[in-house]
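Novice: Sequence below, structure please.
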Amino acid sequence: MNVVTYSEARSSLKAVLDRVVNDHAPTLIHRRGGNVVIVSEDAYSSMVETMYLLSNPANAAHLAMAIAQDKAGESKPQTLIEV
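Specialist: Down below sits the predicted model:
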């Protein structure tokens, strides 16, 4: 994660925002009164979707089971038609 001061972010805001989007990496802005993290819209959307999927205990358990099966080599590729 990139870390910049508030002054650095203010003086080069376009460069900071471009780096967040282009590098797909969040930037922490260190400032008095509390730090702020900037993430791209794609990263934010991904986090919101993940939180939504994991908010349902049954869905979270199903996803955990699928991950365990994949790690154990028990999964097989499927096409969308097969699903």
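Novice: from here on, contacts and neighbour counts on C-alpha atoms
Specialist: Fine.
Novice: Tell me the secondary structure at Asp18.
Specialist: Three-state assignment for Asp18 (DSSP: H, G, I helix; E, B strand; the rest coil): helix.
Novice: Hmm, Met1 and Leu28 touching each other?
Specialist: Yes - between Leu28 and Met1 there is a contact under Cα atoms under 8 Å: 7.0 Å.
Novice: Between the two, which is the more surrounded one?
Specialist: Leu28 (18 against 10; other Cα atoms under 10 Å).
Novice: count of residues packed around Thr5?
Specialist: By other Cα under 10 Å, 13 other residues sit near Thr5.
Novice: An error on my part: the question was meant for Ile38.
Specialist: For Ile38, the neighbour count with other Cα under 10 Å is 17.
Novice: I have a second one here; can you model it like the first so I can compare?
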Amino acid sequence: MKTIKYSNARQTLRTVIDDCVNNNEPVLIESKANKVVIISKAQYDMMINKINGDK
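Specialist: Below you'll find the predicted structure:
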């Protein structure tokens, strides 16, 4: 998982999103107080399907 600082993610958000989608890899964004993970829609859908038992 790629980790970047919030200030860098904010300045290069389009690139961060493109990298996440194209590399099919989550991105961890860290600020001083918080952390958030960005995943692609395809990764999200796959996780939801696993949780729901591929209904």
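Novice: Drop the TM-score for these two in here.
Specialist: After superposition, the two chains reach a TM-score (TM-score structural alignment, normalised by the length of the second structure) of 0.91; 54 aligned residues with a Cα RMSD of 1.3 Å.
Novice: Contact partners for the closest residue in space to Thr27 of the first structure that isn't next to it in sequence?
Specialist: The shortest distance from Thr27 of the first structure to any non-neighbouring residue, by Cα to Cα, 6 or more residues apart in numbering, is to Asn2 (4.6 Å). Listed by Cα atoms under 8 Å, 6 or more residues apart in numbering, the contact set of Asn2 of the first structure reads 25-28.
Novice: let's go with 7 Å and repeat that
Specialist: For Asn2 of the first structure, the contact set (Cα atoms under 7 Å, 6 or more residues apart in numbering) comprises 26-28.
Novice: And Ala9 of the second structure, by the same measure?
Specialist: When contacts are counted by Cα under 7 Å, 6+ apart, Ala9 of the second structure is found next to Val16.
Novice: Show me where the second structure has its helices.
Specialist: Remark: helices assigned in the second structure by DSSP state H are 6-11, 13-23, 41-51.
Novice: could I get the ones you listed as a markdown table with distance to Lys32 of the second structure?
Specialist: Putting the helices of the second structure into a markdown table (distance: least, Cα to Cα, whole Å) gives the following:
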| stretch | distance to Lys32 of the second structure |
| --- | --- |
| helix 6-11 | 9 |
| helix 13-23 | 18 |
| helix 41-51 | 26 |
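Novice: Can you tell me which of the ones you listed is nearest to Lys35 of the second structure?
Specialist: Checking the helices of the second structure against Lys35 of the second structure by Cα to Cα gives helix 6-11 as the closest, at 8.8 Å.
Novice: how close does Gly33 of the first structure sit to Tyr44 of the first structure?
Specialist: Using Cα to Cα, to the nearest Å, one gets 23 Å for the distance from Gly33 of the first structure to Tyr44 of the first structure.
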